[in-house]
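1. sequence below, structure please.
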Amino acid sequence: MEGIIKEELKCIEEMHNVKILYACESGSRAWGFPSKDSDYDVRFIYINHPDWYLSIDDKRDVIELPINDLLDINGWDIRKALKLFRKSNPPLQEWLLSDIVYYQKYDFINNLRALSSEVFSPISCFYHYLNMARNNYREYLQGDQVKIKKYFYVLRPVLACKWIEQHNTMPPILFKDLVESTLSEGALKTQINLLLDRKIQGEELNLEPRVNVINEYIDLEIKYLEAYIKTVNFEASDPTSKLDELFRKTLLEVWSS
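-> Prediction:
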C-alpha cells in the first residue's frame, strides 16, 4: 500500500506543478487503533512555484483527491499550513508526530518540528480535544446499546486533555501511550485495553451494551475538564517572523536549483 500512496503523491506533484515536503498517515492508523477495513488517511504539505505566490488574487490552497474505500488523500499549501501552525492547530501538530511517514524531503518539516513547543497553545489544543470528546460522546455513547468502537473517539481526546493538563505539551499520538501515561491500573484501564485488543485484532465493534465503567469515567472527566479549562491563562508569543523566514527559506531551498 505504501507504494501506491507514493505513486499517488508523485502524480500530485506532476499534475499540480508542486513539490511535496512531507506526507504522513493521520486518523486511526496513526493513533494505533485501525480496524481491518480502515482506509488510509494520507495528509501532506506542499509548496508551489514562487510565481504562484506572486498574484493579486487568492488561490485554492488545498489539494484533495476523490475519496474511495481505501484512500483519503489531501494536503495543504505551505502558507496555509504555517498559518494554522501559528494557531497551534492540533491536527497539524499530530501530523508532525505521526509514526507513519510516507514521504519527507528538504529541511522544512524538521525546522517546523523545532518550533512546535514555541507555538504550542494548551488552550487551543485543549478545547479542540474537549469539543471532540463532548460531541462524539453525545452522539454515539448515550444509549443502553452503543457503537463500541466510538469509545476510542471519545477516550482519546479525553486522555489528550488529561495529558495537556499534566504536562502542558502536545499529547502523544498513539492511543496506547495515552492510556499508559494517564490511567492507573484498575477496572477502567482493563476494560479499555480489552476493547483495544479486540479492535486491533479486527473484531467488528458495532452495537453492544454500554460499558458502564467507561461511561462513568467519561461523564466525570468531561465535567471536570470543562471546569478546569476556565481556570487556565496562557499568553502566546507571536512566531510570525520565524514562520515567514521559514517560508522564504523553503522556497529558496526547493526551487533555487
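2. only C-alpha atoms for contact and neighbour calcs from this point on.
-> Fine.
3. which residue ranges of the stretch 1-150 of the chain form helices?
-> 2-16, 28-31, 50-53, 78-86, 90-97, 108-114, 116-119, 122-140 (DSSP state H, counting those that start in this stretch).
4. which outside residues touch the longest one?
-> Same thing as helix 122-140. Identification of contacts with helix 122-140 by CA atoms under 8 Å, 6 or more residues apart in numbering yields 87-90, 146-147, 150-151, 153-158, 160-161, 164, 168-170, 222, 225-226, 229, 232, 234.
5. can you select the buried ones from the residues you listed in PyMOL?
-> Buried members of those, defined by 16 or more other CA atoms under 10 Å, are picked up in PyMOL with:
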select buried, resi 87+88+89+90+146+147+150+151+153+154+155+156+157+158+160+161+164+168+169+170+222+225+229
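6. so which of the helices of the stretch 1-150 of the chain is nearest L194?
-> helix 28-31 (16.6 Å; CA to CA).
7. could you say what helices and strands that closest one packs with?
-> Using 3 or more CA pairs under 8 Å, 6 or more residues apart in numbering; DSSP states H and E as the contact test, no helix or strand touches helix 28-31.
8. rerun at 10 Å
-> strand 40-48, helix 90-97, helix 152-167, helix 175-182 (3 or more CA pairs under 10 Å, 6 or more residues apart in numbering; DSSP states H and E).
9. let's see this one next, to set against the first:
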Amino acid sequence: MKECRELKSPLVYRADPLFASEFGALAVQFYSLRRCFAHYLHMAYGNWRDYLRVRDEVSLKKYLYVFRPLLACRWIERQLGQVPMLFAQLVESVLDEADVRAALAELVARKQAGDEMAVAPPVEALRRFIEAERPRLEALNEPDDAAGEVEELNGFFRRYALAA
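-> From the prediction side, this is the model:
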C-alpha cells in the first residue's frame, strides 16, 4: 500500500501554490511506509530512553513524545494509510486499551490547561503499555516498499532551499 496526501498540517503559515504542487507530487512518489515506520519507532525509542526509562520522576509531557510515534507505528501496522497529524485521531483509531486511553486523556487535559511541564512519578498504565508495545513493534518486520530515486529530491531541494 502506497498512499500520501499533500502536507496535512492544520497550521499553514505561508502558502506557495507552485511549491505545494511540486512537493505534493514528490510526496506521493517518495512516501515510504517502511521509512515512516522505522522513523517513528526510532523516535519512540529515543524519547523513551532519554526521558522516561528508569526514572523516579518524569516530565508528563514526554509521554506524548513517546505515544505519538508508538501509535503511528500501530497505524502503519494496521495499514490505515498515511499517519494523521492529529494525536486524537491516532488515539481514537488505534488505541484499544481503555486504561491507557484514560491516562492519556488526563495528560492531554493537563497539557491543554497549561500544566504541560509537570513532573511526577511514572504513570503505571502508560509505563506498562510502553514496556510491552515498544518491543512488540521492534519485533515486527518493517513494511516492504520502495521509494523513488533521491536525485529528483535533491533537485527540488536545490531549487527551493538553496535559492532562498
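10. ok so, going back, out of the helices of the stretch 1-150 of the first structure, which comes closest to L196 of the first structure?
-> Nearest of these (CA to CA): helix 28-31, 11.4 Å.
11. the second structure: matching residues for the closest one?
-> Alignment note (TM-score structural alignment): helix 28-31 of the first structure is unmatched in the second structure.
12. outside of that helix, which residues touch it?
-> 24-25, 34-35, 38-42, 94-95, 97-101, 152-153, 156, 172-177 (CA atoms under 10 Å, 6 or more residues apart in numbering).
13. element containing E106 of the second structure, please.
-> Under the criterion DSSP states H and E, the helix or strand holding E106 of the second structure is helix 98-112.
14. how close does that helix sit to the first structure?
-> In this overlay with the first structure, the average offset of helix 98-112 of the second structure from its partner residues is 0.7 Å by mean CA distance after the TM-score superposition for the first structure.
15. just checking, what packs against that helix?
-> helix 60-77, helix 87-94, helix 124-139.
16. on the C-terminal side of that helix, identify the next helix or strand.
-> strand 119-120.
17. which residues of the first structure does that next one align to?
-> Going by TM-score structural alignment, strand 119-120 of the second structure sits over residues 207-208 in the first structure.
18. and what of stretch 31-49 of the second structure?
-> Counting by TM-score structural alignment, stretch 31-49 of the second structure corresponds to residues 120-138.
19. which parts of that stretch are buried?
-> Those would be 120-123, 125-134, 136-137, for stretch 120-138 of the first structure by 16+ other CA under 10 Å.
20. same check, this time on stretch 227-247 of the first structure
-> For stretch 227-247 of the first structure, using 16+ other CA under 10 Å, the buried residues are I229, L243, L246, F247.
21. neighbouring contacts of that stretch?
-> By CA under 10 Å, 6+ apart, stretch 227-247 of the first structure touches 47, 78-79, 82-83, 85-87, 107-108, 111-112, 115, 118-124, 126-127, 130, 161, 165, 221-222, 248-253.
22. nearest spatial neighbour of P69 of the second structure, chain-adjacent residues omitted?
-> Y40 (4.7 Å; CA to CA, 6 or more residues apart in numbering).
23. how close does the one you found sit to A113 of the second structure?
-> 27 Å (CA to CA, to the nearest Å).
24. which ones are touching Y63 of the second structure?
-> Counted by CA under 10 Å, 6+ apart, Y63 of the second structure has contacts A44, N47, W48, Y51, L52, L104, L107, P122, V123, L126, R127, I130.
25. at 8 Å what do you get?
-> L52, L126.
26. that one matches what in the first structure?
-> Match for Y63 of the second structure (TM-score structural alignment): Y151.
27. distance of its match from L195 of the first structure?
-> From Y151 of the first structure to L195 of the first structure the distance is 9 Å (CA to CA).
28. how about P171 of the first structure?
-> According to CA to CA, P171 of the first structure and L195 of the first structure sit 21 Å apart.
29. which of the two has more residues huddled nearby?
-> Counted by other CA atoms under 10 Å, P171 of the first structure and L195 do not tie: P171 has more neighbours, with 23 against 18.
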